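**Student:** here's my sequence, what's the structure:
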Amino acid sequence: MANVLDPMDIKQIFSLHRDGLSNRKIALTLGISRNTINQYISWLLS
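**Tutor:** Next up, the predicted model:
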């Protein structure tokens, strides 16, 4: 079963993205895979 991020993690991803951080930097900051960040950002922008 895939791991699911809790709502606070998702909120933090969106906040960092809004602040202009790259997906790579968000991934490094949160210790989450860049692919996961890419998926959540794609979901946000769709």
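
**Student:** hey, let's count contacts and neighbours off CA atoms from now on
**Tutor:** Fine.

**Student:** can you give me the helices for this protein?
**Tutor:** Counting by DSSP state H, the segments of the chain that form helices are 7-18, 23-30, 34-45.

**Student:** list the buried residues of the shortest one.
**Tutor:** Which is helix 23-30. Neighbour-count burial for helix 23-30 flags Asn23, Ile26, Ala27 (criterion: 16 or more other C-alpha atoms under 10 Å).

**Student:** please generate a structure for the following sequence too, so the two can be compared:
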Amino acid sequence: MNRNAVVISSDGKLEVPKEVQEEMHLSEEARLRLVSSSSTGFQAELD
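**Tutor:** Presented below is the predicted three-dimensional model:
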């Protein structure tokens, strides 16, 4: 499973590529928890 997905912030929401949503079984109601962040990106887990 590819856990390194590119996400783009748009209007306060995260846009996750469709193939990543399917791979991780994400729905619109899914909750992500911030694990770490840096100037180059961030890491989150499915809550």
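
**Student:** now the TM-score, please.
**Tutor:** Overlay of the two chains. TM-score (TM-score structural alignment, normalised by the length of the first structure): 0.29; 20 aligned residues with a C-alpha RMSD of 2.2 Å.

**Student:** got the buried residues of helix 23-30 of the first structure as a markdown table, with distance to Asp9 of the first structure columns?
**Tutor:** Formatted as a markdown table, the buried residues of helix 23-30 of the first structure follow (distance: C-alpha to C-alpha, whole Å):
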| residue | distance to Asp9 of the first structure |
| --- | --- |
| Asn23 | 14 |
| Ile26 | 11 |
| Ala27 | 11 |
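
**Student:** now, which of the residues you listed sits nearest Lys11 of the first structure?
**Tutor:** For those, the closest approach to Lys11 of the first structure (C-alpha to C-alpha) belongs to Ile26, at 12.0 Å.

**Student:** re earlier: which one of the helices of the first structure is the most hemmed in?
**Tutor:** The highest mean neighbour count among the helices of the first structure, using mean count of other C-alpha atoms under 10 Å, belongs to helix 23-30: a mean of 16.

**Student:** can you name every helix or strand that that one contacts?
**Tutor:** Packing contacts for helix 23-30 of the first structure, counted by 3 or more C-alpha pairs under 8 Å, 6 or more residues apart in numbering; DSSP states H and E, involve helix 7-18, helix 34-45.
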